[in-house]
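Asker: Pasting the sequence and the predicted coordinates here, then a few questions.
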Amino acid sequence: MIITRETDYATRILRSLTDMQLKNIREISDDQLIPRQFAYKISKKMEKAGYIEIVRGAQGGCRLIRDLHDITLMDLITVMDRENMVSSCLESGYFCPYRKRQYDGCSVHNSLCQIQHKLTEYFSTFTLYDMMFNHADSFEMK
């Protein structure tokens, strides 16, 4: 599982909104160094997830409506990427001719499943609040 550029941009958008003020996409994009076309698309996904509110109109913008203590990194990854797996062989609907031929399974696939599970568990321990306001050295890999 790799944190995609989209998830990175989503984190930056949320970081820009931590003051709970209404900000337009131009402000957010300029402040967080995000291309505007991505900021619009990502903002819509976060609105649909209930993380932000988008106010339309001349005086509109975006506002954080969810407590960052309640959103984990894994939550955000899921909202942004839906099926962001460590390998394409773990994605639903992926056909692997090697696995089909091996009746006893594929040890690489099984290992990747374990890695995916551990990463999902680990990323679920980080709240966005902790990521944004605590030092990185407080997060130890277990």
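Answerer: Arrived safely.

Asker: C-alpha from now on. contacts and neighbour counts both.
Answerer: Fine.

Asker: which element is Met46 on?
Answerer: helix 36-48 (DSSP states H and E).

Asker: tell me which residues in that helix are buried?
Answerer: Across helix 36-48, burial judged by 16 or more other Cα atoms under 10 Å covers Ala39, Ile42, Ser43, Lys44, Lys45, Met46, Glu47.

Asker: here's the one I want to compare it with:
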Amino acid sequence: MHITRYTDYSLRVLIYLALQQERLVTIQQIADSYDISKNHLMKVVHQLTLKGYIESVRGKNGGLRLHRRPEDINIGVLVRETEQDMNLVECFSSDNQCCITPVCGLKNILAEALRAFLNTLDQYTLADILTERQKPQLLRLLQIA
């Protein structure tokens, strides 16, 4: 299974904000901590705001913060909402041109694998990836004071 960079960045933004629950943070701070493009993050943050995952506070001292509690952010749901195309192979697509589709057993196997992948992600929340043991290490790696 593969997730897009967009979903990866969405998860990273949520992790960063969950570590900073007491403070507002800027997109630039997140971009600097992860060493990724601010422009990429702007699109991600916009969508996460529209979907109700984060809240944007405008103004001189504004910034971003989680809009939901980490235990209310399900990883499987987030992946489904941020992945544009979960088609693992051509035969999953509506414009499938593969000539062996009518007799190919691979599609069913891959569909089962995708369901298993998503079902596993459904078992976890953002809080599950931010255990008390992991938080200090994440804060250090992201250089959050």
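Answerer: Here it is on my side, so go on. Small disclaimer: the values here were computed from a predicted structure and weren't measured.

Asker: TM-score for the pair, please.
Answerer: The TM-score (TM-score structural alignment, normalised by the length of structure 1) is 0.80; 132 aligned residues with a Cα RMSD of 2.2 Å.

Asker: ok, and what's touching the helix holding Met46 of structure 1?
Answerer: 6, 9-10, 13, 25-26, 29, 52-54, 62, 79-80 (Cα atoms under 8 Å, 6 or more residues apart in numbering).

Asker: Which members of those residues occur in helices, if any?
Answerer: Glu6, Tyr9, Ala10, Ile13, Ile25, Arg26, Ser29, Val79, Met80 (DSSP state H).

Asker: Make CSV out of the buried residues of helix 36-48 of structure 1 and add distance to Thr127 of structure 1.
Answerer: Output for the buried residues of helix 36-48 of structure 1, formatted as CSV (distance: Cα to Cα, whole Å):
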residue, distance to Thr127 of structure 1
Ala39, 21
Ile42, 19
Ser43, 19
Lys44, 21
Lys45, 19
Met46, 16
Glu47, 18
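
Asker: so how far is Ser87 of structure 1 from Cys113 of structure 1?
Answerer: In this view, Cys113 of structure 1 and Ser87 of structure 1 are 9 Å apart by Cα to Cα, to the nearest Å.

Asker: For the two, indicate the residue with more neighbours.
Answerer: Legend: neighbour count by other Cα atoms under 10 Å for Cys113 of structure 1 and Ser87, higher for Cys113 (17 against 13).

Asker: In structure 2, what residue corresponds to the more buried one?
Answerer: In structure 2, the residue paired with Cys113 of structure 1 according to TM-score structural alignment is Ala111.

Asker: Many thanks, have a good one.
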